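>>> Provide a 3D model corresponding to the input given below.
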Amino acid sequence: MSGVVADGFNSSPMWEMIENGLQQPDLKEKAIKSVGAILVITLKNKDGKEQSWVMDLKDKGTVAKVDTPPKNDVQLILKDADFVKMAENKANGQKLFMSGKLKIKGNMMKAASLETVFKQLDPRAKL
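Predicted structure coming up:
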């Protein structure tokens, strides 16, 4: 089991996808270039449990599950289910934010770059 998987979180496959994508040097470089920030994503699952992940897309090009979020450029806080929808391109980050389902602490512009990362790191066929 990967270090990014969290029990009870439907987003675990997304984190594995991101982790796998970041192991490819060209994708890692692209993600670092397009984001240039340390993102923390804190999700709450249907049982009310919270878990955070750190995406270092500033220097290292890594993703890790953490208990306490480190210093970061931007933190996104949302429900696990909404994160999955956003990662699958079924929900728009801006709309989630406007409806209060997505909270952002820090650099708003860096938060907007997250959707680009999903598109870049998604191994599924591009249509």
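>>> only C-alpha atoms for contact and neighbour calcs from this point on.
Will do.
>>> Next, name the residue at the spatial heart of the chain.
The centre of the chain sits closest to I41, judged by CA atoms, centre = their mean, with a distance of 5.7 Å.
>>> Here is the second sequence; please produce its structure so I can put it next to the first one:
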Amino acid sequence: MSDIKIDGFKSSDVLAALAKAFEGYSDEERKAQIKKTNGIFEMRVKNEEGKEGVWTIDLKQTGSVYKGEPKSKANVTLILSDETFTQLAEGKLDGQKAFHDW
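The predicted structure is shown next:
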């Protein structure tokens, strides 16, 4: 998972864990998740130093998470701070509150 992590981004740990979970899916589980979600999510995350990291969660074609922009057009692009992403992932902040504060 080191290819997903970027130094200085707490969110990369979360995304690396998600990638590892996806890798553990059987083909049937992966296909079911793709059918259920049917979307490509581009995550644009800024850290405290103002640097941007980009990751893609592809639940439309490959059932994978990878570092970088989507290989196909994203259905959803989220632009958020590293802190906000981490708080959302940890359940310390709900999406509606995060959107409102932005």
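>>> so what number do they get for TM-score?
TM-score for the superposed chains, counting by TM-score structural alignment, normalised by the length of the second structure: 0.86, backed by 99 aligned residues with a CA RMSD of 1.7 Å.
>>> The residue nearest to the centre of the first structure pairs with which position in the second structure?
Aligned by TM-score structural alignment, I41 of the first structure pairs with M43 of the second structure.
>>> Help me confirm that the residue nearest to the centre of the first structure comes into contact with V54.
Yes: at 6.5 Å, I41 of the first structure and V54 qualify as touching, with contact defined as CA atoms under 8 Å.
>>> Give me the mean deviation of the lengthiest helix in the second structure from the first structure.
Counting residues, the longest helix in the second structure under DSSP state H turns out to be helix 11-23. Superposed on the first structure, helix 11-23 of the second structure shows a mean distance to its aligned partners of 0.9 Å (mean CA distance after the TM-score superposition for the first structure).
>>> so how far is stretch 56-68 of the first structure off the chain centroid?
Relative to the centre of its chain, stretch 56-68 of the first structure is centred 10 Å away, using CA atoms, centre = their mean, to the nearest Å.
>>> Show residues contacting it.
3-6, 15, 18-19, 22, 28-29, 31-33, 35-39, 51-55 (CA atoms under 8 Å, 6 or more residues apart in numbering).
>>> Give the PyMOL command for selecting the buried subset of these.
Selection command for PyMOL covering only the buried members of the contacts of stretch 56-68 of the first structure, criterion 16 or more other CA atoms under 10 Å:
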select buried, resi 4+5+6+15+18+19+22+28+29+31+32+35+36+37+38+39+51+52+53+54+55
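>>> Just the element for the equivalent of A81 of the first structure over in the second structure, please.
Alignment note: A81 of the first structure maps to E83 in the second structure; criterion TM-score structural alignment. In this assignment (DSSP states H and E), E83 of the second structure forms part of helix 82-89.
>>> do T77 of the second structure as well
Residue-wise, T77 of the second structure maps onto strand 76-81 under DSSP H and E.
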